[in-house]
Each structure stands twice: as C-alpha cells, then as structure tokens.
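> Here's my sequence, what's the structure:
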Amino acid sequence: MVFDTKIAIVLRDDLPVWQKLNVTAFLTSGIAAQFPEIIGEPYRDRAGNLYNPMSIQPVIVLSADQATLGAIHRRALERGVTMSAYIEEMFATGHDVANRAVFAQFAPDDAKIVGIALRGEKKLVDKITKSARMHG
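Below you'll find the predicted structure:
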C-alpha cells in the first residue's frame, strides 16, 4: 500500500531509552487522536482472540539534537502543521492535566522539546524533518 502522507516522530538524541519509549508512546497517541482514519481494523489470532486495532500507516522514527529539534518545531509551526510535542518538563508530571499545565508555561522559543510527531504530505514532512537522522 502506498501512502500520500508520512508520519514521523523525531526524538532528542540524548534521552535515555526509557524516556525515548515513553515519549514515542505519548506522541503516537496524539497522531492517532488527530487522524483517526489511520487506525485499521482489530486484529484476531487463530484462536479467535481479539486485539486492538493499530495504525495502517508506517511510522518513521528519527533522532536529532536539541537545536535541530527546535528548527523542526519552527518549520512545522511556520507551515501550519499540527503536531504532537513533548517537552522536558513533562517528565516531572504524572498526568494529562499537569502535562498541559507545564506545557502552557513555555513558548516555542523557550520550550525544551524532547520529541515531536507529525503527519502530513510526504514532501512536506521531509522538508520539515530535514537534518534529522534515522533513529538507531
């Protein structure tokens, strides 16, 4: 299946593995909420057990340093692309209300972004995420 759009997650390259996994999970939930059409049908195993549906579209995971993440954030905002964003201060909170409260304390220029997820037309996502590299 060929997609006209691309989903990309960009993580700050100096995060510990547990934080990368946590941020990826949170960011992915934002993309699924914003674009419910990417969610497929439930999975069923041979025994008939039912499992949750998942994204029909692949997700690319990239890595970048703090400065590059800031540039990606700015490019997405300049192009009007809605994104999921996770800032460093959210690691100290424990629930959604606290996350949104701490997030609201920062502007794009002073937010310490540790992860961004976006979905858009392939070429646009490539332009926004340029200079990030494949995670690994």
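> contacts, neighbours, all on C-alpha from now
Noted.
> mind listing the helices for this protein?
For the chain, the helices defined by DSSP state H occupy 17-34, 66-78, 96-103, 122-128.
> Redo these as CSV? Include mean neighbour count.
Converted to CSV, the helices of the chain look like this (neighbours: other Cα atoms under 10 Å):
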stretch, mean neighbour count
helix 17-34, 16
helix 66-78, 18
helix 96-103, 14
helix 122-128, 16
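> Can you check which of those helices gets nearest to residue 47?
Comparison of the helices of the chain against residue 47 by Cα to Cα identifies helix 17-34 as nearest, at 27.9 Å.
> what's that closest one in contact with?
For helix 17-34, contacts defined as Cα atoms under 8 Å, 6 or more residues apart in numbering pick out 9, 11, 38-39, 55, 83-86, 114-119.
> Please give the structure of this sequence too, so both can be compared:
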Amino acid sequence: MCCMNAPVRFPTKIAVLLRDDLLVWQRLNVTAFLVSGISTAYPEVIGAPYQDADDVTYLPMFRQPVLVLEGSKELLTTAHTRALSRGVTMSIFTSDLFTTGHDADNRAAVRTVPTAALDLVGLALHAPRTAVDKILKGAVMHS
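Predicted coordinates for the structure are as follows:
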C-alpha cells in the first residue's frame, strides 16, 4: 500500500517570474493577475472545491504548487523570448498596467506595444517541468 504522504511529482510546473525591483504590493498584485490567466487557460490544473467540517464549501484552487521566482528586467525579457520560441503560452503583466483601471484598458495598453518593447514586470506559465526550467533559467526563488 502506498504512503498517503508521499510527495507528488507533477509532470508540469506552474511558475511566476516577477521583476526583482517591484514593491511588495506590486508583487502580490501582479502574481494574482498572472495566475488567473493560468487557471482559465488550463482548467485541468484546478482541483476540487474545499469543504470544512461544518460543510461550508470554498472555491477550488490549483492542485499543484505555484513557484514564485524573481529576476532582473533583462531576465524577464529573456524568459519571455525563450517561452515564445518554445511555443509556450503565458500570461504577462507590463509596467503600463499599474496605471490602468480595468481589463479593457489593460488589454489596450498591451496591444499598443510591440512584443520586443514590452516593459515586463511579470509573467506566468504552465508547461512541462523541463521546459519551465529552461525558460526560467537564471531566476531565483522569490524571497
């Protein structure tokens, strides 16, 4: 019989890469926005709803860990390029989005900037473990 507490090794990773010069509130805000993109694009990563002992039901969450990493502005640009070259879709957050107030303005702000000129402050992706490792090479765990 297998041990119930044995670690699970997922074939994929969910990872967020944040620019290392963000303020704490920005890091939290960017992370929340970025992972929302992963949850909608990959519904299979969402587990079942939670329920407490009093039968109160809570929303489901990711069924696997989310790695939160950080790196320089240059590393974000490199990771973005690596993901694109590997065909890995991602959610992105640019510095312009700190000045917008809602989804339509966010999308409009990104739409006006060429890919190579995006001022990325964060990105999130879900892909096979080895692909994520290669794309985010050089990033360190968020502290």
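> How alike are these chains, TM-score-wise?
Between these two chains, after superposing, the TM-score reads 0.98 (TM-score structural alignment, normalised by the length of the first structure); 136 aligned residues with a Cα RMSD of 0.6 Å.
> Format the helices of the first structure as a markdown table; extra columns: distance to residue 1 of the first structure.
Below are the helices of the first structure laid out as a markdown table (distance: least, Cα to Cα, whole Å):
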| stretch | distance to residue 1 of the first structure |
| --- | --- |
| helix 17-34 | 19 |
| helix 66-78 | 26 |
| helix 96-103 | 35 |
| helix 122-128 | 14 |
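> buried ones in stretch 57-69 of the second structure?
Across stretch 57-69 of the second structure, burial judged by 16 or more other Cα atoms under 10 Å covers 62, 68, 69.
> what's the matching range in the first structure for it?
Mapped onto the first structure using TM-score structural alignment, stretch 57-69 of the second structure spans residues 50-62.
> From the opening residue of the matching stretch to its closing one, how far?
Start to finish, the residues bounding stretch 50-62 of the first structure are 31 Å apart (Cα to Cα, to the nearest Å).
> which one of the helices of the first structure lies closest to residue 3 of the first structure?
Ranking the helices of the first structure by proximity to residue 3 of the first structure (Cα to Cα) places helix 122-128 first, at 8.4 Å.
> neighbours of residue 118 of the second structure, just the number please.
Neighbours of residue 118 of the second structure under the rule other Cα atoms under 10 Å: 18.
> ok, the most centrally placed residue in the second structure - contacts?
Residue closest to the average C-alpha location in the second structure (Cα atoms, centre = their mean): residue 124, at 2.5 Å. Residues in contact with residue 124 of the second structure (Cα under 8 Å, 6+ apart) are 14, 15, 16, 17, 34, 35, 38, 90, 91, 92.
> Tell me, how many residues neighbour the fourth one?
Summarising burial for residue 17 of the second structure: neighbours were counted as other Cα under 10 Å, giving 31.
> next one: the last one
Burial measure for residue 92 of the second structure: 22 neighbouring residues, criterion other Cα under 10 Å.
> which one in the first structure is aligned with it?
Using TM-score structural alignment, residue 92 of the second structure sits opposite residue 85 in the first structure.
> is it true that its match touches residue 116?
Yes - contact criterion Cα atoms under 8 Å: residue 85 of the first structure and residue 116 qualify, at 4.5 Å.
> To residue 135 of the first structure, which of the helices of the first structure lies closest?
Among the helices of the first structure, helix 17-34 sits nearest to residue 135 of the first structure (Cα to Cα), with 10.4 Å.
> residue range for the closest one in the second structure?
With TM-score structural alignment as the criterion, helix 17-34 of the first structure aligns to 24-41.
> Can you give the distance of the matching stretch from its chain's centre?
Remark: stretch 24-41 of the second structure is offset 6 Å from the chain centroid, using Cα atoms, centre = their mean, to the nearest Å.
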